[in-house]
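J.: the sequence and its predicted three-dimensional model are supplied below.
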Amino acid sequence: MRKVAVILGTRPEAIKCAPVIRALADDPRFSPLVLSTGQHRQMLDETLAAFGISADVDLGVMTDKQTLSQVTHRALSGLAGPLTDAGVEAVMVHGDTATTLAGGLAGFHHQIPVVHIEAGLRSGNLYSPFPEEANRRLVAQISELHLAPTPGNYANLIREGINESKIVVTGNTVIDALRWASGQAVDYGHPSLEDLDDDPRRVILASAHRRESWSMLHEIGAAIRDIATDEAVRIVVPLHRNPVVRKAMLAEIDGLPNVDIVDPLPYVSFCRLMLRSDIILSDSSGAEEEGPALGKPTLVLRDITERPEAVAAGTARLVGRTRARVTAEVKGLLHDPDLYARMSTAANPYGDGKATDRVVGALAHFFGDGPAVMPFVPGSRILPAPELVASVA
């Protein structure tokens, strides 16, 4: 049985790694060792618990007002002991966070093969998003197995000189997590949303939190205020806990009668909220993937993205962050039935709900314990949206 260290620290990593951890635990060939840096404390713990997972080692690296360098240093230092003592044969990291970079370096320093889940995403701008774009490029240089979600991600890695034998196109495990979450019977996770199913208004799910968005949060908030002048819409804003985000957004949207401001929701409740929504307006990378999978037109509060597939497919649009542009794009979508229909029926480019099987299969093949994996081919939604809605009603 091969011991595989799965290193994570943020809520998105927990969501996307959870199906893999569960599958590794069920596979007699593997034994997962879950190492948490605790980069996102409360949201990370809540998400792992929802999947019935607990960390084997928790480093608890976060302290108040520390820098990116300090976070990375503490994570890298803390991982040395578990990787040395545990007989680990592979290190799995996901995506592009400080935890990802520290985990990849820790594996490399101990000469343990690094397996990169969600490999090959590129915006083309080293500083956008910051520091994520640099993190994922750096981890690519020390990874032995690159698990790319899409053919476009595969092409990015090939252009950078990665040997094709080290790349497998798996689809994105976030779709597997979404499929699981859609089958859980839960409420919306906040008292103010209890009447949401009976509300005839169109629901807009809006959020913004990225560091690159901070200087424009007042513009985004003002756009939400303008959109809320339409009494036929209801806007739900799960507000990030970061005080910079909260101060800027609340200054613009607090007290509006048809805007529900809630704390970040538990993952499964958030999935239900996405299902109920008519439009998703967000700078979240998860929303860029989950919205298209659910047939929800997704307006991305960014100027560039490392996830261009949904934009190319027509189910997502880059709308920037200025008040005028964001307001116009949302109102255009609300009042153009043909545009809405086109965006809500475009094919999902990110997964078919079987990415986890491909990830585990690719890992087994890497060790010579299984056959090569047939790559993911984009083109279908995981389930028709009405079925998903019914499954959580």
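T.: All right, it came through fine.
J.: C-alpha only now, for contacts and for neighbours.
T.: Will do.
J.: and the closest residue to Gly95 other than its chain neighbours, how many residues sit next to it?
T.: Counting by Cα to Cα, 6 or more residues apart in numbering, Gly95 lies nearest to Glu118, which is 5.2 Å off, once chain neighbours are set aside. Around Glu118 there are 24 other residues, counting by other Cα atoms under 10 Å.
J.: please apply the same query to Phe30.
T.: There are 19 residues near Phe30, going by other Cα under 10 Å.
J.: show the contacting residues for it.
T.: For Phe30, the contact set (Cα atoms under 8 Å, 6 or more residues apart in numbering) comprises Met1, Arg2, Lys3, Val4, Leu24.
J.: could you export these as CSV, including neighbour count, secondary structure and distance to Leu138?
T.: Listed next are the contacts of Phe30 as CSV, based on neighbours: other Cα atoms under 10 Å; DSSP: H, G, I helix; E, B strand; the rest coil; distance: Cα to Cα, whole Å:
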residue, neighbour count, secondary structure, distance to Leu138
Met1, 10, coil, 30
Arg2, 16, strand, 26
Lys3, 17, strand, 25
Val4, 24, strand, 21
Leu24, 23, helix, 26
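J.: how near is the residue most central in space within the chain to Ile280?
T.: Using Cα atoms, centre = their mean, the residue of the chain that lies closest to the mean C-alpha position is Gly286, 3.2 Å off. From Gly286 across to Ile280, the span is 11 Å (Cα to Cα, to the nearest Å).
J.: before we move on, what about Asp45?
T.: For Asp45, the distance to Ile280 - Cα to Cα - is 25 Å.
J.: who has more neighbours, those two?
T.: More neighbours surround Ile280 than the other of Asp45 and Ile280, with 26 against 19 (other Cα under 10 Å).
J.: would you agree that one falls within a strand?
T.: Yes: for Ile280, which was evaluated using DSSP: H, G, I helix; E, B strand; the rest coil, the result is membership in a strand.
J.: looking at it, it is touching Pro297, isn't it?
T.: Yes: between Ile280 and Pro297 there is a contact at 6.4 Å, judged by Cα atoms under 8 Å.
J.: for comparison:
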Amino acid sequence: MTAPARILTIFGTRPEAIKLFPLVHALEADSRFDSRVCVSGQHRGMLDQVLHIAGLTPHHDLALMQPDQTLDELTARLITGLGRVMDEEKPDWVVVQGDTATAMAGALAAYYRKVPVCHVEAGLRSGSIYHPWPEEVNRKIIGSIAALHCAPTETAQAALLAENIDPATVHVTGNTVIDALHWITARIEAEPELASGLAPLEQRFAGKRIVGVTTHRRENFGEGMAQIASAVRRLAARDDVAVIFPVHLNPNVRAVMDQELGGIGNVAMIEPLDYPHFARLLAIADLMLTDSGGVQEEAPALGKPVLVMRETTERPEGVAAGTAMLVGTDAGRIVAEATRLLDDRAAYAAMAQAHNPFGDGHSARRICDLLAG
């Protein structure tokens, strides 16, 4: 009897954890695999929230997060720390997701040991190495190393083939974020108390249009954040609008938002939400303003239009399908497009009812089958 393949799944941030826990669950339930999990701790509290709700206990936790660390310091610690884990575990495959420093360093450490890499959410490209920064280069590095490319969409597949990646290694699997969203939505339906923490805000803002806001991108630090804050302030001047804004922990975000939005009655600046509460925010919001990648995929699955506060997106499928719109960080443009959606029912319906191109909730099973060969 063939021994199960040892799969080392590596992640370190909240978005990675959300997108990989469905795959870890699938690997653990499949007798073809011996599943091992290593977390870097690139995010700490936000990562731990997802581990808890998903019921995951990592076999290795590097706890590498340090205040104000530079990207090169983090990368150096990631490569050496993850390398030690691989030397101990001797995996048959290393699985990484997306475009973080953890994913890039994990792929590189695996390459140094000639361990094949499976890249989940492969093939996303914005076309600019500085937008998003440093994620665009991270995923290009992983793409040059990976032996198995799990592309979420046909657009991502085409991007990989255009880079002369071997077509036999590229497979359209859908995005595991939709698997995760289906899972957490079902959990909340069965256990409403998991997401009951937003109830006071839901009562406070009853009868108002809810605009959800998230922002954290490095390339938006400085003037971009100031413009986003200005846009939120102008939208909140409407009597019929309330803003729920989970503010990222990074001081480059918090300092600006505290100064510009503090004390505005219908702007609720709250602590970052755990995964069930964020899913609840998506459910109650009329509209999302974000510079996040994941929200561009998640919100359309619940029929919520997304205004993307970035100059480029590596998820053009959402824009092409009509579920998302690139608006950049100019306050006037953000306000104009948000106002159009809030006031024009036909424009809103066109985005809310557009086809979600990112998956059907069965991506993890497809990836397991690919790993099994």
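T.: Perfect, thanks for sending it. Bear in mind the structure is a predicted one, so any value in this text is a computation, not a measurement.
J.: tm score of chain vs chain?
T.: The TM-score (TM-score structural alignment, normalised by the length of the second structure) is 0.96; 364 aligned residues with a Cα RMSD of 1.1 Å.
J.: about what we covered before: tell me the spacing between the equivalent of the residue nearest to Gly95 of the first structure over in the second structure and Lys19 of the second structure.
T.: Using TM-score structural alignment as the criterion, Glu118 of the first structure maps onto Glu121 of the second structure. Distance, Glu121 of the second structure to Lys19 of the second structure, using Cα to Cα: 9 Å.
J.: overlap of the contact sets of the two?
T.: Counting by Cα under 8 Å, 6+ apart, the contacts common to Glu121 of the second structure and Lys19 are Gln97, Asn175.
J.: next, the contact list for the residue nearest to Gly95 of the first structure, please.
T.: His94, Gly95, His146, Leu147, Ala148, Pro149, Asn172.
J.: what lines up with Pro357 of the second structure in the first structure?
T.: Matched by TM-score structural alignment, Pro357 of the second structure corresponds to Pro349 in the first structure.
J.: my guess is its match contacts Glu309. True?
T.: Yes: Pro349 of the first structure is within contact range of Glu309, at 6.1 Å (criterion: Cα under 8 Å).
J.: returning to what we had before: tabulate the contacts of Phe30 of the first structure (a markdown table), appending distance to Pro337 of the first structure.
T.: Shown next, in a markdown table, are these (distance: Cα to Cα, whole Å):
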| residue | distance to Pro337 of the first structure |
| --- | --- |
| Met1 | 55 |
| Arg2 | 53 |
| Lys3 | 52 |
| Val4 | 49 |
| Leu24 | 44 |
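J.: next structured bit after the helix ranked longest in the second structure?
T.: Assignment by DSSP state H gives helix 71-89 as the longest helix of the second structure. Next in sequence after helix 71-89 of the second structure, counting helices and strands by DSSP states H and E, comes strand 93-97.
J.: in the first structure, which residues correspond to that following strand?
T.: Taken onto the first structure by TM-score structural alignment, strand 93-97 of the second structure occupies residues 90-94 there.
J.: compared with the second structure, how much does the matching stretch deviate?
T.: Mean deviation of stretch 90-94 of the first structure relative to the second structure after superposition (mean Cα distance after the TM-score superposition for the first structure): 0.3 Å.
J.: sort out for me which of the contacts of Glu118 of the first structure are in strands.
T.: Within those, residues falling in strands by DSSP state E are His94, His146, Leu147, Ala148.
J.: so how far is Val39 of the second structure from the alignment partner in the second structure of Leu363 of the first structure?
T.: Under the alignment (TM-score structural alignment), Leu363 of the first structure pairs with Leu371 of the second structure. Between Leu371 of the second structure and Val39 of the second structure the distance is 20 Å, computed by Cα to Cα.
J.: same thing with Asp286 of the second structure?
T.: Counting by Cα to Cα, the gap from Asp286 of the second structure to Val39 of the second structure is 34 Å.
J.: which of those two has more neighbours?
T.: Val39 (27 against 21).
J.: and the ones in strands among the contacts of Glu118 of the first structure as TSV, adding distance to Arg179 of the first structure?
T.: Below are those laid out as TSV (distance: Cα to Cα, whole Å):
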residue	distance to Arg179 of the first structure
His94	19
His146	24
Leu147	20
Ala148	20
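J.: closest one to Tyr267 of the first structure out of these, please.
T.: Relative to Tyr267 of the first structure, the closest of those is His94; by Cα to Cα it sits at 18.0 Å.
J.: give me the common contacts of Ile280 and Pro297 of the first structure.
T.: By Cα under 8 Å, 6+ apart, the residues touching both Ile280 of the first structure and Pro297 are Gly291.
J.: corresponding residue for the residue nearest to the centre of the first structure in the second structure?
T.: Gly286 of the first structure maps onto Gly294 of the second structure when the alignment is built from TM-score structural alignment.
J.: contacts for stretch 325-333 of the second structure?
T.: Contacts for stretch 325-333 of the second structure (Cα under 8 Å, 6+ apart): 220, 224-225, 227-228, 230-231, 306-313, 318-319, 334, 337.
J.: filter those residues down to the ones in helices?
T.: Gly224, Met225, Gln227, Ile228, Ser230, Ala231, Gly318, Val319, Ile334, Glu337.
J.: how near is Ala255 of the second structure to Gly222 of the second structure?
T.: Going from Ala255 of the second structure to Gly222 of the second structure by Cα to Cα gives 10 Å.
J.: cool, Arg44 of the second structure as well?
T.: From Arg44 of the second structure to Gly222 of the second structure the distance is 24 Å (Cα to Cα).
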